[in-house]
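A.B. asks: Sequence plus predicted model, see below.
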Amino acid sequence: MSEPLKYRRILLKLSGEALMGEADYGIDPKVIGRLADEIIEVQKAGIQIGVVIGGGNIFRGAGLAAAGMDRVTGDHMGMLATVMNALAMQDAIERRGGYARVMSAIQIHDVAEDFIRRRAIRHIEKGRIALFAAGTGNPFFTTDSAAALRAVEVGADLLLKATKVDGVYTADPARHADATRYDTLTYDQVIERKLAVMDTAAIALCRDHGMPLRIYDMTVAGNLMRIMRGEHIGTIVSDQ
């Protein structure tokens, strides 16, 4: 008998940088293929899933603004980058026999549906993987905030942030050998200690709506399904 699953519906946040693999730019087909395999595995096990993908592997609005570009223009370019990444993920999922829908927070009808909350919920209830693109559709808001917002809107049981580190540490483990990993944190601890988990707006939104957040290492194959089975992997952020 298969192990019972702990969650019914999840929202997965993937950074654009996660899609690069070892490259400096763009999308590594092997990486996006492996991620698609894990997402499909979870969906076929009965978990309803939505995904928010960043665009930092192509454009990052804040970085462009720091280089002198108008911030609003830069953020709109970043939103379009997330649409490109979502389309790439949709292709990877569908080539593996899965079903996915790209839903954009900005109107771009030739390539994606508009994000409509009730339609998004219907997609995931029907077993489709909903790929939420273009952030919140507004400048100055990160895709972390978009992930927290979409998780609350679709009634997810858990928000997952996939990273290249196995949780949240007291300091950057790549630079500080004595850094230790937190198993659990509260939302207020993340904000007060200024831990680089998600931006403050995203953490506050999770706190205000009681949305648990788990940060885990996406580079370890099978971690997503292990979490679905209730294994304690990475760092959990909640109100307790």
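C.D. replies: Good, I have the coordinates. Numbers count the residues shown, from 1 in each chain.
A.B. asks: From now on I want contacts and neighbour counts done on CA atoms only, so please keep to that.
C.D. replies: Noted.
A.B. asks: do you know how far Tyr7 is from Gln43?
C.D. replies: Tyr7 sits 11 Å away from Gln43, going by Cα to Cα, to the nearest Å.
A.B. asks: Looking at those two, which one has more neighbours?
C.D. replies: Legend: neighbour count by other Cα atoms under 10 Å for Tyr7 and Gln43, higher for Gln43 (22 against 16).
A.B. asks: Which residue ranges of this protein form helices?
C.D. replies: 29-44, 61-66, 71-95, 117-125, 143-153, 187-192, 200-209, 223-228 (DSSP state H).
A.B. asks: quick one, what contacts the nearest residue to Arg214 once chain neighbours are set aside?
C.D. replies: Leaving aside its sequence neighbours, Arg214 sits nearest to Ile236 (Cα to Cα, 6 or more residues apart in numbering; 4.4 Å). The neighbourhood of Ile236, defined by Cα atoms under 8 Å, 6 or more residues apart in numbering, consists of Asp183, Thr184, Leu185, Pro212, Leu213, Arg214, Ile215.
A.B. asks: Quick one, which of the residues you listed are buried?
C.D. replies: Asp183, Thr184, Leu185, Pro212, Leu213, Arg214, Ile215 (16 or more other Cα atoms under 10 Å).
A.B. asks: Now for those residues: which two are most distant?
C.D. replies: Farthest pair in the buried ones among the contacts of Ile236 (Cα to Cα) is Asp183 and Pro212. Separation: 13.4 Å.
A.B. asks: Report the buried residues of stretch 62-79.
C.D. replies: Ala62, Leu64, Arg71, Gly74, Asp75, His76, Met77, Gly78, Met79.
A.B. asks: another one to put next to it:
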Amino acid sequence: MQNPKYNRIVLKLSGEALAGNKGYGIEHDILASIANQVVEVVKLGVQVSVVVGGGNIWRGVSGSARGMDRSTADYMGMLATVINALALQDALENEGMETRVMSAIEMKEVAEPYIRRRAIRHLEKNRVVIFAAGTGNPYFSTDTAAALRSAEIEADVILMAKKVDGVYDSDPLNNPNAKKFEDLKYIDVLNKGLGVMDSTATSLCMDNTIPVVVFDLTKKGNIYKVVMGEDIGTYVGR
């Protein structure tokens, strides 16, 4: 049997991905599908951690644009990620998987505080670790949280789950002639403003040589395919 290409991964899930076609809230069929795919990967011996966004519930940037204090709006967004993390934890545990939610904002009743060494120990015990509340700081996105946690736990790769099958030079949903990139360098993502992740996250990945694979989450089995090294999506690296 072929061995997985990656041994320790960070799966980045946007809040919008959890909402499905509704655009808001949590679509339980999608949640169950993600949980099923994660369990499939863990059974290969891969250590899996997940960073969840909160855009299906609240977006700090949009709140700030309407006149709300930016820090307050961002903290609200962090709380939204905790809601999504608990929902994903429940879905994974329904599949028989051991999990831990670790929050960058302390809330002992629902999640462990994020401690780097403890997170690594959970992964070594084959528990799925779900990182919630971003970095715990306003003005930083959950993309940046994914890059930061990946560097801290020495992950092999960040898997960026999207609703499209890779990175394009323009929006493929609006432009049928959009060109898909098979491979990209970090500096190209920054220079071309391709929107793989924000510039802070991209720079952090570049400085720490953390590869990123952008792939289509809507097709079941794609997490397994990426982990096994199949050529799907867009690979971002040096």
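C.D. replies: Arrived safely, thanks for sending. This one's a predicted model, so the numbers in the text were calculated from it and none came from an experiment.
A.B. asks: that older thread, which of the helices of the first structure is buried the deepest?
C.D. replies: Of all the helices of the first structure, helix 143-153 carries the top mean neighbour count, a mean of 24, counting by mean count of other Cα atoms under 10 Å.
A.B. asks: mean per-residue distance, that helix to the second structure?
C.D. replies: Following the fit onto the second structure, the mean deviation recorded for helix 143-153 of the first structure is 0.4 Å by mean Cα distance after the TM-score superposition for the first structure.
A.B. asks: With distance to Ala179 of the first structure as added columns, please give the helices of the first structure in JSON lines.
C.D. replies: Output for those, formatted as JSON lines (distance: least, Cα to Cα, whole Å):
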{"stretch": "helix 29-44", "distance to Ala179 of the first structure": "28"}
{"stretch": "helix 61-66", "distance to Ala179 of the first structure": "28"}
{"stretch": "helix 71-95", "distance to Ala179 of the first structure": "32"}
{"stretch": "helix 117-125", "distance to Ala179 of the first structure": "39"}
{"stretch": "helix 143-153", "distance to Ala179 of the first structure": "24"}
{"stretch": "helix 187-192", "distance to Ala179 of the first structure": "16"}
{"stretch": "helix 200-209", "distance to Ala179 of the first structure": "22"}
{"stretch": "helix 223-228", "distance to Ala179 of the first structure": "22"}
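A.B. asks: Those helices: which one's closest to Gly55 of the first structure?
C.D. replies: Here helix 71-95 is closest among the helices of the first structure (Cα to Cα), at 4.4 Å.
A.B. asks: Does anything pack onto the closest one? Which helices or strands?
C.D. replies: Here helix 71-95 of the first structure touches helix 29-44, strand 48-53, helix 61-66, strand 100-104, strand 129-133, going by 3 or more Cα pairs under 8 Å, 6 or more residues apart in numbering; DSSP states H and E.
A.B. asks: What lies in contact with it?
C.D. replies: Helix 71-95 of the first structure is contacted from outside by 16, 27, 32-33, 36-37, 40, 53-56, 58-62, 64-65, 99-102, 104, 131-135, 137-140, using Cα under 8 Å, 6+ apart.
A.B. asks: same thing but 6 Å
C.D. replies: With contacts defined as Cα atoms under 6 Å, 6 or more residues apart in numbering, helix 71-95 of the first structure is touched by 33, 36, 54-55, 58-61, 64-65, 100, 133-134, 139.
A.B. asks: quick one: the closest residue to Tyr168 of the second structure other than its chain neighbours from Thr135 of the second structure, how far?
C.D. replies: Of all residues beyond its chain neighbours, the one nearest Tyr168 of the second structure is Lys180 (4.3 Å), with distances taken as Cα to Cα, 6+ apart. Distance, Lys180 of the second structure to Thr135 of the second structure, by Cα to Cα: 31 Å.
A.B. asks: Going by how many neighbours each has, rank these two and give me the top one.
C.D. replies: Taking other Cα under 10 Å, Lys180 of the second structure and Thr135 do not tie; Thr135 has more neighbours (22 against 16).
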